[in-house]
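Trainee: kindly return the folded structure for what I paste below:
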Amino acid sequence: MMSVEIPERDGDGYLLNVNAWTPDIARAMAAEDGVDLSDEKWKQILKAREYYEDHAVVPPIRKFAKFINQDQKDLFKLWNTGPMKPISKYGGLPKPTGCV
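Mentor: Take a look at the predicted model:
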């Protein structure tokens, strides 16, 4: 696997420049964190990016679950954590605010 140069990030690992994101960068960031991006996780990351492009905001988990037509509980199970943090992080989106 070729090594990918990960652009500048904040203290929590979020990209400082949303436009610097590429799928390779996402995979490199996840690999660095020991996170396996399954097809399902990948779909959610792309949907979150789509939502962000349309609304210019990272959706709260309730809205996002509705947007992708999935139960919130399933999202928490899949990510083992508040799902919006890793989804927005690996999606190159800004850090979610409020309750995640």
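
Trainee: hey, let's count contacts and neighbours off CA atoms from now on
Mentor: Noted.

Trainee: stretch 46-65 spans what distance, first to last residue?
Mentor: By CA to CA, to the nearest Å, the extent of stretch 46-65 from end to end equals 14 Å.

Trainee: oops, could you answer that again for stretch 47-64 instead?
Mentor: Across stretch 47-64, first to last residue, CA to CA, it's 9 Å.

Trainee: other residues contacting the longest helix seen in the chain?
Mentor: If you go by DSSP state H, the chain has its longest helix at helix 39-55. Outside helix 39-55, the residues within contact range by CA atoms under 8 Å, 6 or more residues apart in numbering are 57-59, 64, 68, 78, 87-88, 90-91, 93.

Trainee: this one next, for a side-by-side:
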Amino acid sequence: MPVTTIGTAEVHVDAEGFLTEYDEWNEEVGRQLAAAIGIELTEAHWKPIRFLREDFVQHGETATLRRVSTVAGVPIKELFALFPKKPAKKMAYIAGLPKPRGCV
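Mentor: Sure, this is the predicted structure:
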């Protein structure tokens, strides 16, 4: 896997730029990834991102948009407002996780 520098951290990424090593992520890396796609993180952004990180450890895959909405309690409409156009893909990217299944 290719290695790239995000902020001051060297991380492993796939061909699309998604982190491939769970432990290389931290909130500063998340802020840098968000800034790279034009998102300034607020506390409202961190709730689904932290949920994704915790859920990934338990289930071994990135949660879908529907799961974030139902289990984390963040309405889908709000997720689209926080992460415009492709919220599941953007949340996974910022959270340092693989793209959810079904994302193009």
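
Trainee: could you get me the TM-score between them?
Mentor: Laid over one another, the chains give 0.84 as their TM-score (TM-score structural alignment, normalised by the length of structure 1), with 98 aligned residues with a CA RMSD of 1.7 Å.

Trainee: what's the nearest residue to Tyr14 of structure 1 if we skip its chain neighbours?
Mentor: Spatial nearest neighbour of Tyr14 of structure 1, chain neighbours left out: Lys89 (5.2 Å); criterion: CA to CA, 6 or more residues apart in numbering.

Trainee: quick one: what's aligned to the one you found in structure 2?
Mentor: Alignment note (TM-score structural alignment): Lys89 of structure 1 maps to Tyr93 of structure 2.

Trainee: cool, Arg49 of structure 1 as well?
Mentor: Alignment note (TM-score structural alignment): Arg49 of structure 1 maps to Arg53 of structure 2.

Trainee: Ile25 of structure 1: neighbour count?
Mentor: 20 (other CA atoms under 10 Å).

Trainee: tell me what angle the one helix or strand it maps to forms with helix 39-55.
Mentor: Following DSSP states H and E, one finds Ile25 of structure 1 within helix 23-32. Angle of helix 23-32 of structure 1 versus helix 39-55, following axes from the mean of the first three to the mean of the last three CA atoms, to 10 degrees, is 130 degrees.

Trainee: what's the average distance of helix 23-32 of structure 1 to structure 2?
Mentor: Compared with structure 2 after the fit, helix 23-32 of structure 1 shows a mean deviation of 1.4 Å (mean CA distance after the TM-score superposition for structure 1).

Trainee: relative to structure 2, which residues correspond to that helix?
Mentor: By TM-score structural alignment, helix 23-32 of structure 1 lines up with residues 27-36 in structure 2.

Trainee: element containing the residue nearest to the spatial centre of structure 1?
Mentor: The centroid of structure 1 falls nearest to Ile87 when counting by CA atoms, centre = their mean (2.1 Å). Assigned by DSSP H and E, Ile87 of structure 1 belongs to helix 84-90.

Trainee: quick one: that helix to structure 2 mean distance?
Mentor: Averaged out, helix 84-90 of structure 1 is 1.0 Å away (mean CA distance after the TM-score superposition for structure 1).
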